[in-house]
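Novice: got a predicted model here, sequence first, then my questions.
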Amino acid sequence: MSKILLIGLPADRYTQPMLGLGYIGAALMNKGHTIKVHDMASENCGNIAQIEKEIKEFKPDSVGISVLTAQFTKAKEIVKAIKKLDTKIITVMGGPHISALPEYTLKTVSEVDFVFAGEGEISFPE
């Protein structure tokens, strides 16, 4: 099965647990995948260098990022950094912003391979 890194981005105004990533991670684990969740807000590390280090150590087959609108610019930077490290890593974006603008995301972020609109814990594991 695959190794998947799930990334939760920091929010500017408030911090709360990334429950959606937990649900997706659990669904992926139930399908036999190896999961690592990197919550940038709770781990107090909002820099791309930390994500690059995580990718080099964990060596994921794919990376999923949950995105709010205020986090979209940071998410684009992270996806670009991931593809610079390894173009074979499958990049996936989901979350409220992506659910609202899936076509826009695919058109404006050439490095993203897939987007998920709606509940990712159902479609991502497939």
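Specialist: That came through, no problem. Numbers count the residues shown, from 1 in each chain.

Novice: contacts and neighbour counts: CA atoms only from here.
Specialist: Fine.

Novice: flag every buried residue along the longest helix along the chain.
Specialist: The longest helix of the chain (DSSP state H) is helix 72-85. If you call a residue buried by 16 or more other C-alpha atoms under 10 Å, then helix 72-85 has these buried ones: Phe72, Lys74, Ala75, Lys76, Ile78, Val79, Lys80, Ala81, Ile82.

Novice: now those as TSV including distance to Lys36?
Specialist: Shown next, in TSV, are the buried residues of helix 72-85 (distance: C-alpha to C-alpha, whole Å):
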residue	distance to Lys36
Phe72	21
Lys74	20
Ala75	18
Lys76	20
Ile78	16
Val79	17
Lys80	20
Ala81	18
Ile82	16
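
Novice: touching, Phe114 and Met93? I think so.
Specialist: Yes: the criterion here is C-alpha atoms under 8 Å, and Phe114 meets it with Met93 at 6.6 Å.

Novice: more neighbours, the two?
Specialist: Between Phe114 and Met93, counted using other C-alpha atoms under 10 Å, the more crowded position is Met93 (28 against 15).

Novice: comparison target, given below:
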Amino acid sequence: MMGLRILLVMPPTESAIKRVVGATGPPLGLAYLASMIREEHDVRIIDGIAEDLTFEDVMKILKRYDPDIVGITATTSAMYDSYAVAKIAKNLNENVFVVMGGPHVTFTPELTMRECPCIDAVVRGEGELTFKELVDAVDKGRSLKGILGLSYQEENGKIRNEPPRPLIQNVDEIPIPSYDLLPMGKYVADGPPSER
């Protein structure tokens, strides 16, 4: 098998949208990240919300798949659920590289890594190019120094923030999202609860 095993995770969390509508939208950010690296690496996505997973389920998937890198998406309302996934991953394999991205951690990378020392790095802003460079560096055993848009823990425990990455100018450079890695049938709602 080529490359690394990489698991991208939308953590199990309470979703008001799913409760009201009956379904959520696909985590397109994770699907875009997968498209950036899947030619060279074995990538899987789990959507804890759409698949109604428990943390126990996530643990079983992590145990079976035994990834080299776990990428977790983090919204403000799901931060502690994201931390829980990071802790599960590190408890199963202390050498797994745990990276988090999303709107919340973009603005709070130091706080995020202080609150949850299981997180090795935070991708800030648009993640596609930063995540690809991070995966390449981990795969080749290179330093993370100089990867724009990345915050990470150095060996001495200090947190280093690399400069921000400029926004992607030509979005056509990004491959289409890896919809085939998502449980697409779970995102179709039957209509409002009153019509069911």
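Specialist: In hand now; what should we look at? Nothing here was measured: the structure is a model prediction, and the numbers come from that model.

Novice: TM-score of the superposed pair?
Specialist: Here the superposed chains carry a TM-score of 0.93, computed using TM-score structural alignment, normalised by the length of the first structure; 124 aligned residues with a C-alpha RMSD of 1.1 Å.

Novice: between the buried residues of helix 72-85 of the first structure, which is closest to Pro10 of the first structure?
Specialist: Using C-alpha to C-alpha, Lys74 comes nearest to Pro10 of the first structure of the buried residues of helix 72-85 of the first structure, at 9.3 Å.

Novice: tell me who's in contact with that closest one.
Specialist: By C-alpha atoms under 8 Å, 6 or more residues apart in numbering, the contact list for Lys74 of the first structure reads Leu9.

Novice: repeat the analysis, applying 6 Å as the threshold.
Specialist: Contacts for Lys74 of the first structure (C-alpha atoms under 6 Å, 6 or more residues apart in numbering) come out as none.

Novice: which residues does Ser82 of the second structure contact?
Specialist: Here Ser82 of the second structure is in contact with Pro11, Ala74 (C-alpha under 6 Å, 6+ apart).

Novice: quick one: the strands in the first structure?
Specialist: Assignment of strands within the first structure using DSSP state E yields the ranges 3-8, 34-39, 62-66, 90-94, 114-115.

Novice: can you redo these as JSON lines with distance to Lys53 of the first structure?
Specialist: Output for these, formatted as JSON lines (distance: least, C-alpha to C-alpha, whole Å):
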{"stretch": "strand 3-8", "distance to Lys53 of the first structure": "12"}
{"stretch": "strand 34-39", "distance to Lys53 of the first structure": "12"}
{"stretch": "strand 62-66", "distance to Lys53 of the first structure": "14"}
{"stretch": "strand 90-94", "distance to Lys53 of the first structure": "17"}
{"stretch": "strand 114-115", "distance to Lys53 of the first structure": "23"}
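
Novice: out of the buried residues of helix 72-85 of the first structure, the closest to Lys107 of the first structure would be?
Specialist: Nearest to Lys107 of the first structure among the buried residues of helix 72-85 of the first structure, with distances taken as C-alpha to C-alpha, is Lys76, at 12.0 Å.

Novice: what's the closest non-adjacent residue to that closest one?
Specialist: Val109 (6.5 Å; C-alpha to C-alpha, 6 or more residues apart in numbering).
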